[in-house]
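Trainee: next come a sequence and a model predicted from it.
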Amino acid sequence: MERFFFVSVFLLLLLLLFVQTNISFAFPLSTDSRWIVDDGIKGRRVKLTCVNWPSHLETAVAEGLSKQPIDSIAEKIVLMGFNCVRLTWPLYLATDESFSGIMTVRQSLRKFGLFEAVSGFQANNPSILDLPLIKAFQEVVTCLGNHRLMVVLDNHISQPGWCCSDNDGNGFFGDRHLNPNLWIKGLMKLASMFANVSSNVVGMSLRNELRGPKQNIKDWYKYMRKGAEAVHSVNPDILVIVSGLNYDTDLSFLRDRPFEVSFRRKLVFEIHWYGFWSSWEGDNLNKICGRETENIMKMSGFLLEKGIPLFVSEFGIDQRGNNVNDNRFLSCFMALAADLDLDWALWTLAGSYYVREKTIGSDESFGVLDLNWSSIRNSIILQMISAIQSPFRGLMETQPKKIIFHPSSGLCIVRKSLFQLKLGSCNRSESFKLSSHRVLSLTEEQIFCLKAYEIGDPVKLRLFFSESYCSKWKFLSESKMQLSSFTKNGESVCLDVDSDSNNIVTKSCKCLEGNASCNPKSQWFKLVTSTRSRCKTKPFLRISPYSKTFLHKPLSV
């Protein structure tokens, strides 16, 4: 099975080798305006591209350790292109000594009748099986550090178990399982446990998905500020990551009242975004994506405009690939994640759980790994997500440019030949400029502009003698992602992708209004700001429009 895993990711790895090099960061991390940066002289941007590894369920043990050796799991995380793990933990792991300090992994598994899992531990991770639960948690952090993976500790819940519901007693301060003083005690214990020891622990999420009937803004400010100050007081190196209200979807109250703490350059806010929270099938998809994107910006995205870091600490989809609602959501998410160049954490690494809500060996359809934690569940989805694993932008060390991103594939528009375009790796993307006169031209070779011909034909680059030689382009629909122009016969067309060749073509614009069953995703394109260094390829034509050798007759293309 191990061999099958590595074979299944071989092609993906070829892509990731171009997308993500093995960069060493200077820890600890800090913030610089809206960016997370390292502690080096230049303060390079560090983009958190994490995967969630649950360790908060009933057993309070990191999932999957009965299926695969811990080093094998860590290697898989690295091979899949993630640089970080958001490691969840229940509050009682830090505050209940009789539970975490005495109970071993073996005892916890046996408590729930998980005898097969005990046998799995004996085969795959025998050195962890008889450790106390808190020591087993530390072993996971240490192993991730050995594989150069950053860790964000996430206080996911208080009483170990599946999260979440409004009335589970874990939702808000004052609930049965969320005593504010005990919560602060637990945060301080975990933060101090890894202070000056585990440099790969780069951040701590104070509390996952605050919710329920008791939630209110006044107590949110009161207790989240206390929690933030407490964590920073015992471990000033780590990022303090603060969640909002309503299942971590609402930070809108920060627009009018800032979150004031005594420390600087360590504060990050987090949000969650899932497709199953809304219907993506009951209306025009352009309209839904436009509406949901606008809502995200209103509820949390405005923080970036204020120069405050925002971390999408949970998003995810059904990895089986047959959930229409999730698939539609993912394309819209990819567009916004690329446009804003967000830090993020995918839910989830787990292919299965020891026990979830009394179901032993529960399969996790959102898991990037399969039931046995041995293979990628869906390499197509993972390849798509790999497009946003490397930063599009840094701290503007290089001149920013605009590239054209295709969110439903995770690819960008690249040069196929002198005059033809196709989809390819964003590291090879051409840079474009959309002028005030709506001419779309190449930035580096400004003598070329984009020209639409007939419906169904490839769109081509044309020599740019004057604007009359070029098509005029504008973004249509409520998604603002359909690039539209007119053919020489006056027919309205949009950029599209030929499914057989990946060539960029023009077709009749889809789904501009109405028709909930219509799917416009192949026509979604996003002009994304990028400072990525382009893979060095020789320009197809390097010539100045002012050169004496400039061609005075247009080529027939």
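Mentor: Here it is on my side, so go on.
Trainee: going by C-alpha atoms from here, please, whenever you check contacts or count neighbours.
Mentor: Fine.
Trainee: quick one: Leu187 from Cys50, how far?
Mentor: Remark: distance between Leu187 and Cys50 (CA to CA, to the nearest Å) = 21 Å.
Trainee: over to Pro213?
Mentor: When CA to CA is the yardstick, Pro213 and Cys50 sit 31 Å from each other.
Trainee: who has more neighbours out of the two?
Mentor: In this comparison of Pro213 against Cys50, neighbours counted by other CA atoms under 10 Å, the higher total goes to Cys50 at 29 against 11.
Trainee: pretty sure the more buried one is in a strand, no?
Mentor: Yes: residue assignment for Cys50, taken from DSSP: H, G, I helix; E, B strand; the rest coil, places it within a strand.
Trainee: so Val231 touches Ala191, yeah?
Mentor: Yes: under the criterion of CA atoms under 8 Å, Val231 lies in contact with Ala191, with a separation of 6.0 Å.
Trainee: more crowded one of those two?
Mentor: Val231 (27 against 23).
Trainee: Phe173: what's it in contact with?
Mentor: 179-180, 214-215, 219, 223 (CA atoms under 8 Å, 6 or more residues apart in numbering).
Trainee: how about Cys163?
Mentor: By CA under 8 Å, 6+ apart, the contact list for Cys163 reads 156-157.
Trainee: any idea how far it lies from Trp35?
Mentor: From Cys163 over to Trp35 (counting by CA to CA), the distance is 30 Å.
Trainee: now swap in Ala62 and tell me
Mentor: Using CA to CA, one gets 30 Å for the distance from Ala62 to Trp35.
Trainee: what ranges does the stretch 301-450 of the chain have for its strands?
Mentor: Shown for the stretch 301-450 of the chain, the strands assigned by DSSP state E, counting those that start in this stretch span residues 310-316, 343-346, 355-356, 359-360, 401-406, 411-415, 421-424, 432-434, 440-442, 448-451.
Trainee: looking at the ones you listed, which is nearest to Gly81?
Mentor: With CA to CA as the measure, strand 343-346 is the member of these nearest Gly81 (11.9 Å).
Trainee: ok, and here's another one to check against it:
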Amino acid sequence: MISRSIIIALLASTTQCLLRPSGPFHTEGKRIVDVTGSPFVYVGINWPGEGETMIPEGLQYSSIADIVAQIKSLDYNSVRMGWATEMVDDILDNGGDVSLKDTMVKALGLELAPSIIGQILDHNSDFTENTTRLEVWDAVAAELHNQKLHLVFNNHVSKAIWCCSPDDGNGWFGDTYFDVTKWKRSLAYMAKYTEKWPARTAFSLRNELRQVNSPANDTYGWSLWYNEMIDAANIVNAAAPDALVFISGLNYDHELNPITAGAAVSPPEDNRVFNLGDFHYADKIVFELHSYDNSIANCTFFQDELYQRGFNALDETPQTTARNIAPVVLTEFGFAQNGSDYQGIYASCLKDFLTGDNRVLNASRIDGPIGHFEWNLGGSYYIREGIVDFDDWWALLNHDWSDWRNHTVLNEYQIPLIRETLLQR
């Protein structure tokens, strides 16, 4: 008989092989494929970096290397990180990139910033007060590559504030802070800049487009989405042809139909259809969706809704309702870590959906696991919604980033989800 220790070692070896594919990636039908021809599934966590300071969160509590090691310890193979258009506006319009000292003072004020800066420098000795924001991002990207993790770099907001609501000014093209020209300029700039980051294997165009409480809402819908998102995708591919291009939908990215279905975008006024065959880089396009359907009461209904909203693009059966077959990644989902939410219908049903266990109705026609990024990693924010050192009960890490917030949830939900997804690839 094979001993238990040998079985564990074999499983660990198998997992490690799955964690170390070779980029850049391309797509073949519903699959993401590496340069060796092997399929790859993104299994990761969101690490916010789009807030008021415009650098990744948590560096006052831990080093970059230790944070990345914590991510890697769970067998995640990737990280999704958000950045703000405002950072590029500063570089191009306001005299250049901003130092660590200046960004902290601006966000936290003269009284609070010095102690936070000191803590960041204590944990990250390669930095000084004059280290720029992009240099911080360079260090994060380098460490992700060093520890063999992939980065999905996501334009999360225009103005660097907490996302997302109908009145935050970031929600739709032409909204209070959402200058479309500057957004596209920032996409081109960061797509080109991040070419030097081997870890960056995918570039996401925009986070959670939505209806807004401003005059911009008069144009909300698929027609303007079609105009702006296709143009943005073209811009990113031209600047970074190696990168996968993640394309999000409407309604806080809960909806990609009619795009995956290849139906008219807004009949009868606009009968254009999204057709992957129209793109010379069709093998770089990935769809992304979010799910925060925490109040659902029926798993069968929920999974069928997910299918119809855009996961039908993973269905290659003759009965599919999708015309555009492509990879779909659930780039955000989550729930509070301090209670029993992980046992609820939403979390348990979603886990079954992502791993391929007990898929129901139309979703049962999707073969294999689905890539995903849980929201979120960090237990606290430098500042969020006006609160300094904001504590986040949705985060996997505790407040000071020293340990996991809830080992029961981790052992009964996150770890099985990660490993089942990777081993069923």
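Mentor: Cool, the structure landed. The structure displayed is predicted, hence computed values, not measured ones.
Trainee: would you pull the TM-score for this pair?
Mentor: The TM-score (TM-score structural alignment, normalised by the length of the second structure) is 0.82; 372 aligned residues with a CA RMSD of 2.2 Å.
Trainee: quick check: the residue most central in space within the first structure vs Phe269 of the first structure, distance?
Mentor: Nearest to the centroid of the C-alpha atoms of the first structure, with distances taken as CA atoms, centre = their mean, sits Trp344, at 3.5 Å. When distances are taken as CA to CA, Trp344 of the first structure and Phe269 of the first structure turn out to be 12 Å apart.
Trainee: common neighbours of those two, please.
Mentor: Between them, Trp344 of the first structure and Phe269 share the neighbouring residues Phe311, with contact defined by CA under 8 Å, 6+ apart.
Trainee: look up how far His156 of the first structure lies from Tyr223 of the first structure.
Mentor: In terms of CA to CA, Tyr223 of the first structure sits 16 Å off from His156 of the first structure.
Trainee: what's the next secondary structure element after the strand or helix carrying Phe99 of the first structure?
Mentor: Following DSSP states H and E, the helix or strand that holds Phe99 of the first structure is helix 97-100. Later in the chain than helix 97-100 of the first structure, the nearest helix or strand by DSSP H and E is helix 105-111.
Trainee: next, count neighbours for Val151 of the first structure.
Mentor: 26.
Trainee: residues contacting it?
Mentor: Taking CA under 8 Å, 6+ apart, one finds 84-87, 141, 144-145, 200-203 in contact with Val151 of the first structure.
Trainee: ok, back up a step: indicate which one of the strands of the stretch 301-450 of the first structure is closest to Phe329 of the first structure.
Mentor: Ranked by CA to CA, the member of these that lies closest to Phe329 of the first structure is strand 310-316, at 9.4 Å.
Trainee: where in the second structure does that closest one fall?
Mentor: On the second structure, the counterpart of strand 310-316 of the first structure by TM-score structural alignment is residues 328-334.
Trainee: equivalent analysis for stretch 348-363 of the first structure, please.
Mentor: The aligned range for stretch 348-363 of the first structure is 376-391, by TM-score structural alignment.
Trainee: may I see the buried residues of the matching stretch?
Mentor: Neighbour-count burial for stretch 376-391 of the second structure, counted by 16 or more other CA atoms under 10 Å, picks out 376-384, 389, 391.
Trainee: tell me the one of the residues you listed nearest Ile296 of the second structure?
Mentor: Compare each of those with Ile296 of the second structure using CA to CA and the shortest gap goes to Asn376, at 20.8 Å.
Trainee: distance to Leu109 of the first structure added to the strands of the stretch 301-450 of the first structure, as a markdown table?
Mentor: Converted to a markdown table, the strands of the stretch 301-450 of the first structure look like this (distance: least, CA to CA, whole Å):
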| stretch | distance to Leu109 of the first structure |
| --- | --- |
| strand 310-316 | 27 |
| strand 343-346 | 27 |
| strand 355-356 | 9 |
| strand 359-360 | 11 |
| strand 401-406 | 45 |
| strand 411-415 | 44 |
| strand 421-424 | 47 |
| strand 432-434 | 57 |
| strand 440-442 | 60 |
| strand 448-451 | 62 |
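Trainee: hang on, the earlier thing: narrow the contacts of Phe173 of the first structure to those that are buried.
Mentor: Applying 16+ other CA under 10 Å to the contacts of Phe173 of the first structure, the neighbour count classes 180, 215, 223 as buried.
Trainee: so which of those residues belong to strands?
Mentor: The strands, defined by DSSP state E, take in nothing from these.
Trainee: now render those residues as JSON lines, adding distance to Gln122 of the first structure.
Mentor: As requested, these are arranged in JSON lines below (distance: CA to CA, whole Å):
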{"residue": "Pro180", "distance to Gln122 of the first structure": "38"}
{"residue": "Gln215", "distance to Gln122 of the first structure": "44"}
{"residue": "Tyr223", "distance to Gln122 of the first structure": "42"}
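Trainee: which element follows the strand or helix carrying Lys189 of the first structure toward the C-terminus?
Mentor: Secondary structure assignment for Lys189 of the first structure, by DSSP H and E: helix 180-193. Counting by DSSP H and E, the element after helix 180-193 of the first structure in chain order, helix or strand, is strand 201-205.
Trainee: what is the orientation angle of that following strand with strand 310-316?
Mentor: Comparing the axes of strand 201-205 of the first structure and strand 310-316 via axes from the mean of the first three to the mean of the last three CA atoms, to 10 degrees yields an angle of 80 degrees.
Trainee: can you name the residues in contact with strand 201-205 of the first structure?
Mentor: Outside strand 201-205 of the first structure, the residues that touch it by CA under 8 Å, 6+ apart are 27-29, 141, 150-155, 191, 194, 237-243.
Trainee: returning to what we had before: and the match of stretch 348-363 of the first structure, how far out from the chain's middle?
Mentor: 18 Å (CA atoms, centre = their mean, to the nearest Å).
Trainee: and if you look at stretch 101-109 of the second structure?
Mentor: 26 Å.
Trainee: can you mark which positions in it are buried?
Mentor: Quick answer for stretch 101-109 of the second structure (16+ other CA under 10 Å): 101-105, 107-108.
Trainee: count of residues packed around Val152 of the second structure?
Mentor: Other residues lying near Val152 of the second structure total 25 when counted by other CA under 10 Å.
Trainee: just say helix, strand or coil for it.
Mentor: When the rule is three-state DSSP, Val152 of the second structure gets the label strand.
Trainee: verify the stated contact: it with Arg80.
Mentor: Yes: assessed by CA under 8 Å, Val152 of the second structure is found in contact with Arg80 at 4.6 Å.
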